[in-house]
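Chemist: mind looking at a prediction? Sequence and model below.
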Amino acid sequence: MTDAAPRPGGTAPARVLTVAGSDSGGGAGIQADLKTMLALGVHGMSVLTAVTAQNSLGVHGAWELPEEAVRAQFDAVVGDIGVQAVKTGMLSSAALAATVAGLLGGLGPGVPVVVDPVGVSKHGDALLAAEAVETVRTRLLPLATVATPNLDEVTQLTGVTVQDEDGMRAAAEAVLRYGPRWVLIKGGHLPDADRCAEAVDLLSDGRTERWFRAPRYDNRHTHGTGCTLASAIASHLALGHDVPEAVGLAKEYVTGAIAAGFPLGAGIGPVDHGWRTR
C-alpha cells in the first residue's frame, strides 16, 4: 500500500530524519512523523528538540533540549547511518532554530529538506518563540527544498493575511522571497473552509504552480495533519519522487488519514497514520 518497491531481505529502506518536538499524546510531532514514515515504507530517525506535555486538550508544558543535545543526536545519525531526506518541525527557540540551520547547511544539496515552520499547535498553543521567527525566515527557509506553512504561519512569517485562493498566490510569493525552492501553502484554515467541499493547497516554485484538491471530511479529529503531511513529503522525496509528485502522494496519504481520524481523550483526536492497513 506504499509506493516503495519490495526490498530483498536484509537491505535497508530509504532513510528519513525528523528534527522536531515530542507530543506525549502521540498525535503530532516526532510521534506522528515516525508513524508516517513507517506507513510509507521508509526508515524514520529522530532528533528531539523539545518535550511537550500534551494531550487531546492542548499543550500543558514544553521544555527545550540543550543545543548540544540536538547537535549530538544529529551528528550521531548523520555520521553513521546517513540520511536521504530531512523534515523539521517544532524548533521552539531562536537558538535551536539557528543550531538546526547550521547542521542542515552541512548536508549538501543532495539531501532534500522539508521545513514545516511550526508556530502554534492545533489547539492554539505557541510552539515557536516570537524572537525565533526571524531565524526561521533568514536561516532555515533558504535551506528548504519545500516549506509547508499553514495560513497562520504565513502571517507569522510574512505578515500576509490570506482570505481566498488568490491570497494563497500572494502568500506563496511572499514565502518564496526567503529562499525555499518550493513552498506549499496549506489552505485548510481559509475563512469559511469548513463549509467548502474541498481542501485546497498550492505548490509553487515562483515559476509554476500546482493546485492540490481533495475532499474535505466532516471530522474534527485532525491533530497532527501538518506534521504528517510534511513527513509524508520528505518520505516520498527520499523514495525518489520529484517535489510535485511527492506533494501529490503526501496529500493523498494525509487525506486518507484525516478521513480515518478518531476520537481520543476529551478533545481533538489524531489522524490515523495506519489507515491503509485497517
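Modeler: Received the coordinates, thanks.

Chemist: C-alpha from now on. contacts and neighbour counts both.
Modeler: Noted.

Chemist: what's in contact with the lengthiest helix in the chain?
Modeler: Taking DSSP state H as the criterion, the chain has its longest helix at helix 243-259. For helix 243-259, the external contacting residues (C-alpha atoms under 8 Å, 6 or more residues apart in numbering) are 146, 203, 210, 212, 214-215, 217, 219, 221-222, 225, 228-230, 232-234, 236-237, 271-276.

Chemist: which residues touch the spatially most central residue of the chain?
Modeler: Per C-alpha atoms, centre = their mean, the C-alpha nearest to the average position across the chain is that of residue 230, at 3.0 Å. Residues near residue 230 by C-alpha under 8 Å, 6+ apart: 87, 114-116, 148, 250.

Chemist: so how far is residue 218 from it?
Modeler: 22 Å (C-alpha to C-alpha, to the nearest Å).

Chemist: how about residue 35?
Modeler: Residue 35 is 23 Å from residue 218, by C-alpha to C-alpha.

Chemist: among these two, which residue is more densely surrounded?
Modeler: Each of residue 35 and residue 218 has its neighbours counted (other C-alpha atoms under 10 Å); residue 35 has more, 20 against 11.

Chemist: what secondary structure does the more buried one sit in?
Modeler: At residue 35 the chain is in helix, as set by DSSP: H, G, I helix; E, B strand; the rest coil.

Chemist: next one for the comparison:
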Amino acid sequence: MKHCLTIAGSDSSGGAGIQADLKAFSANGVFGMSVITAITAQNTQGVFDVQDVSSSMIAHQIEAIFDDIRVDAIKIGMVSRLETIEIIAKTLKKYSLPPLVIDPVMVSKSGYNLLAPQAQKALIEFLVPMATLLTPNIPEAEVMVGYKINTLALMKRAAEDLHTLGCTYVLVKGGHLEEDATDVLFDGESFYCLHVKRLETKNTHGTGCTLSSAIAANLAKGMRVKEAVEEAKAYITEAITHGFALGKGVGPVHHFYALYKKAGIKE
C-alpha cells in the first residue's frame, strides 16, 4: 500500500481539511497520515475561530513521519501564517520529496480568511516552487496573479502565469465560472481542459481539499499527472453528485459513496 501525507488544518465538522484529506486518501486506496497546521472551529455554516499550531510542533510532526515511514506523495492545504509556511519549507527540504500537491487554501466558502495576507507572498516564494502540481480555484488564482478571471481564455493565461512561479504543473479549477465547470491543466507547454457539466447542489463542502488529496493519492500510486487529475476529477464528480445535507448549512461531498453503495448502505 502507498502512503500519503497531508499537511493542513483540521475541520471540526469533518467535511474539509485534514478530515476530508484522510477520507479521500482512504477512498482512493492509500494509507493517510497527517501533519496538523491549525485547528479550526467550524461547521456547515462557517468558520468561527482558528488556532495555529506552533512552528516547532509542525516541524516535529513532519520529522516524526519522514524519520519512520515512507511517504509516496504529499498534499499541502491550509497553511495560514508566515511562520507555518517557512517551517514547512525548511523541514521538507531536509528530505528527498515525493510528488507534492499544493492546494492554496485562502478563504473559506463562508468568507473567513484562512491565509493571512502577509503569508501569501511566502506561499509563492517558499512552497509553490516545490510543487509538482498547484491547484488553485479561480478566486485563489486571482489573488496570486492579480487580475480578474472570468473566461476560459483568462484561466489559461493565469495557468501560464502561475507556472512561472516554479511549480511543474498548474490546475486552475473552474467551478466558480458561470458556465460548465471546466478545469485547465497546464504543463508549461500544453493545455488540457477537463469539461464536466455543472452539478446543481449546495452540498460542496470540502471539494477542493478532496480533489487535491485524490490527485496526491493517484500520484502516489504511480499515475502520471494528467491521468492522476482525470481520475481524481471523476472521483470528486461522483462525490459531489452524492453530497448530502448535514447541519443547517453547506453539506459535505460524499467521500465514500462507492463503498457505501457496495455495502448496501442507502444515502
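Modeler: Right, received. Where do you want to start? Here the structure is a predicted model, which means the values were calculated and not measured.

Chemist: quick check: TM-score for this pair?
Modeler: The TM-score (TM-score structural alignment, normalised by the length of structure 2) is 0.96; 260 aligned residues with a C-alpha RMSD of 0.9 Å.

Chemist: what lines up with the residue nearest to the centre of structure 1 in structure 2?
Modeler: Matched by TM-score structural alignment, residue 230 of structure 1 corresponds to residue 212 in structure 2.

Chemist: ok, residue 136 of structure 1 next?
Modeler: By TM-score structural alignment, residue 136 of structure 1 lines up with residue 123.

Chemist: do I have it right that its match meets residue 83?
Modeler: No. Counting by C-alpha atoms under 8 Å, residue 83 is not a contact partner of residue 123 of structure 2; they are 10.6 Å apart.

Chemist: what's whatever residue of structure 1 lines up with residue 187 of structure 2 in contact with, if anything?
Modeler: Matched across to structure 1, residue 187 of structure 2 falls on residue 205, judged by TM-score structural alignment. Counting by C-alpha under 8 Å, 6+ apart, residue 205 of structure 1 touches 176, 181-183.

Chemist: residue 8 of structure 2 and residue 94 of structure 2, how far apart?
Modeler: Taking C-alpha to C-alpha, one finds residue 8 of structure 2 at 19 Å from residue 94 of structure 2.

Chemist: correction: the previous question concerned residue 11 of structure 2.
Modeler: With distances taken as C-alpha to C-alpha, residue 11 of structure 2 is found 29 Å from residue 94 of structure 2.

Chemist: who has more neighbours out of those two?
Modeler: Taking neighbours as other C-alpha under 10 Å, residue 11 of structure 2 and residue 94 compare with residue 11 leading, 21 against 10.

Chemist: for the strand ranked longest in structure 1, packing partners?
Modeler: Among all segments of structure 1 classified by DSSP state E, the strand with the greatest residue count is strand 43-55. Contact partners of strand 43-55 of structure 1 among helices and strands, from 3 or more C-alpha pairs under 8 Å, 6 or more residues apart in numbering; DSSP states H and E: strand 15-23, helix 29-39, strand 58-64, helix 67-80.

Chemist: tell me the mean distance between that strand and structure 2 once they are aligned.
Modeler: For strand 43-55 of structure 1, the mean deviation from structure 2 after alignment is 0.2 Å (mean C-alpha distance after the TM-score superposition for structure 1).

Chemist: so where is that strand in structure 2?
Modeler: The aligned range for strand 43-55 of structure 1 in structure 2 is 31-43, by TM-score structural alignment.

Chemist: who's in contact with the matching stretch?
Modeler: Applying C-alpha under 8 Å, 6+ apart, the contact partners of stretch 31-43 of structure 2 are 1-13, 18, 21-22, 25-26, 47-54, 58, 61-62, 78-80, 84, 247.
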